[in-house]
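1. Quick one: sequence and predicted model below, then my questions.
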Amino acid sequence: MQRGKTTSPGCSVTARALQVLEAFTPAHPVLRLAEISRHSGLPLSTAHRLVKQLTGWGALERDAEGNYRIGLRLWEIASLAPRGLGLRETALPYLSDLGQITRENVQLAVREDLSVVYVERLAGSGAVQVLTRVGGRFALTPTGVGLVLLAYAPADVQERALALPLARHTERTLRSPDRIRRVLAEVRRTGVAVSDRQVTMDAVSVAAPVHGPENNVVAAVSVVAHADSANPHALAPLVQVAARGISRSLGARLQSRVD
């Protein structure tokens, strides 16, 4: 199935190069030239020229069998993003402590428009399986980190998110905009979001906001645990302590009390 957009006559070289890079996905991390052409929607000759240039620069790598994959040069550039590697490095000691205490999955995420982007994930021993991956995206409304990030987002962002078709992941997935608005108000009141079996029926997520130097919410931390054995009320203060530690390391000025 073709994933790329059909190339228009006025499409810039930059846009076409991005189409080449977008052809690579978690499901298809390694592609041959013909597959890149098909998935990007570009003519084979155009794809060949762009792939050659991107490989020469280091954005793509080619193996001995003629397969292409994303190159390390892109990782070097991406590491400069302040909400990426820099945030991750600041947060990692607190995430590690939270993971050791809970022995569950620990996640750090930011909002990119109407999606959650996961910056880090640490898997606990015997922890529940999750659908997320570092660098992956997910919808805002069904996830704990997404509910936190949406709760503190501008009103227009909230309304745009709630206007989207809301996918049903499980029988407990919230899909009513009015119900989600009430949940977001509760998140702002308590400083904690709980997503109970909204993504999978065996997992519950407890999340809290991370504040930046201007005390604005820049990220969210969560613990994802087995729904049949986790106690969200016990996990909440642990997640809040980790989120506050990251916030202070980022320069936020917060009250010392944990809600």
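-> Thanks, I have the structure now.
2. C-alpha only now, for contacts and for neighbours.
-> Noted.
3. So which elements touch the biggest helix by length in the chain?
-> In the chain, assigned by DSSP state H, the helix with the most residues is helix 232-249. Here helix 232-249 touches helix 87-102, strand 203-211, strand 217-226, going by 3 or more Cα pairs under 8 Å, 6 or more residues apart in numbering; DSSP states H and E.
4. how about 6 Å then?
-> Contacts defined by 3 or more Cα pairs under 6 Å, 6 or more residues apart in numbering; DSSP states H and E place helix 232-249 against strand 203-211.
5. on that earlier part again, what angle do strand 203-211 and the longest helix of the chain make with each other?
-> 30 degrees (axes from the mean of the first three to the mean of the last three Cα atoms, to 10 degrees).
6. who touches helix 232-249?
-> Ala91, Tyr94, Ala208, Val210, His211, Gly212 (Cα atoms under 6 Å, 6 or more residues apart in numbering).
7. Check it against this one:
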Amino acid sequence: MTEPGASQGDIQAVTRASQILGLFRPDRPLLTVADAATELGLNRSTTHRYFGSLVSAGLLERSRDGSAFVPGGLLVQLGAFSLGRRAVVDLAPPHLVALARRTRLSAALSLWGASGPVVTRVEEDNSNPVVVTVRIGHQLPVDSAQCQVFLAFMADQLRAERLVSSVAGAERRRLAEGVARARDTGLASTHLLDSDITAVGAPVFDESGICASMAVIGTARTLPVDTTGAAWRDLAGAAYELSKELGGEHHFPQDFTALL
């Protein structure tokens, strides 16, 4: 039965949107407007409007070269409610546990949500009386270490540039520099001066590109962010090994593999 406030046009738009999203498959991770129009029997201008609305809603994103579309961040955020279906989340826990034990720091895994990384797994070092951690489900800010590595390697670099541009003044310059370093080295760091909390992030890749970010979290004493110490190398090794299981180790920059 139709809801009292819903029009037939609204229902048709939802149906069309679900049909477009349903065209994505493991063997077709990218989709063009032309292909969708042909398969759904729509004209291109109508299909293009649907694609534009889906991009605005975060359900689709443009591919790296802008010629096609890929599933968007909101779909990933919704998918985080059924984490067992995501290979990276299934494979990550032993890597996070080992990383927390080696570094005696908290280790976290995040997936990209609607507009930033969303924390999906956390492992804490229970041998420490004081633990610095992060809440599962928390969306990290744009200047966080994990967000910097996402911005460095995400397929939609136009969107990454827009997110960097949304930061004002000197903070924008520092963020842009951090993203550039992450692109070169595969690692990013951040230090919250008011709480003295620090974090170092690394990308996790599957065959298609970045699929998650991994981080260690501590304080300026336990995790210095101005040097590549042992915890940085341990994080790099964990991110690389998880990416290797996912078939994405070839995406790491050369400077990153030098740490291994």
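-> Noted; the coordinates are in hand. Not measured: the values here are computed from a predicted model.
8. quick revisit: now do the buried residues in the longest helix of the first structure.
-> By neighbour count on 16 or more other Cα atoms under 10 Å, the buried set for helix 232-249 of the first structure is 232, 235-249.
9. Name the member of the contacts of helix 232-249 of the first structure with the most neighbours.
-> Ala208 (32 neighbours; other Cα atoms under 10 Å).
10. List the residues that contact that residue.
-> Ala208 of the first structure neighbours (Cα under 6 Å, 6+ apart): Val192, Ala220, Val221, Gln240.
11. do you know how far the residue in the second structure that the second one lines up against is from Arg49 of the second structure?
-> When you say that, I think you mean Ala220 of the first structure. Aligned by TM-score structural alignment, Ala220 of the first structure pairs with Ser213 of the second structure. Per Cα to Cα, to the nearest Å, Ser213 of the second structure is found 32 Å from Arg49 of the second structure.
12. Find the centremost residue of the second structure, please.
-> Trp112 (3.1 Å; Cα atoms, centre = their mean).
13. Do a quick rundown of the strands in the second structure.
-> Remark: strands assigned in the second structure by DSSP state E are 60-62, 69-71, 106-112, 117-123, 188-192, 197-206, 209-219.
14. Could you check how far the residue nearest to the centre of the second structure is from Leu235 of the second structure?
-> Counting by Cα to Cα, the gap from Trp112 of the second structure to Leu235 of the second structure is 19 Å.
15. what do you get for Ile210 of the second structure?
-> 16 Å.
16. cool, and Asp196 of the second structure?
-> For Asp196 of the second structure, the distance to Leu235 of the second structure - Cα to Cα - is 20 Å.
17. for Val130 of the second structure, same thing?
-> 21 Å.
18. do the same with Ala36 of the second structure
-> 41 Å.
19. Also Thr133 of the second structure?
-> Counting by Cα to Cα, the gap from Thr133 of the second structure to Leu235 of the second structure is 16 Å.
20. Give me the nearest residue to Trp214 of the second structure, chain neighbours excluded.
-> Small correction: residue 214 of the second structure is Met, not Trp. Leu109 (4.6 Å; Cα to Cα, 6 or more residues apart in numbering).
21. again with Gln100 of the first structure
-> Nearest non-adjacent residue to Gln100 of the first structure (Cα to Cα, 6+ apart): Gly124, at 7.7 Å.
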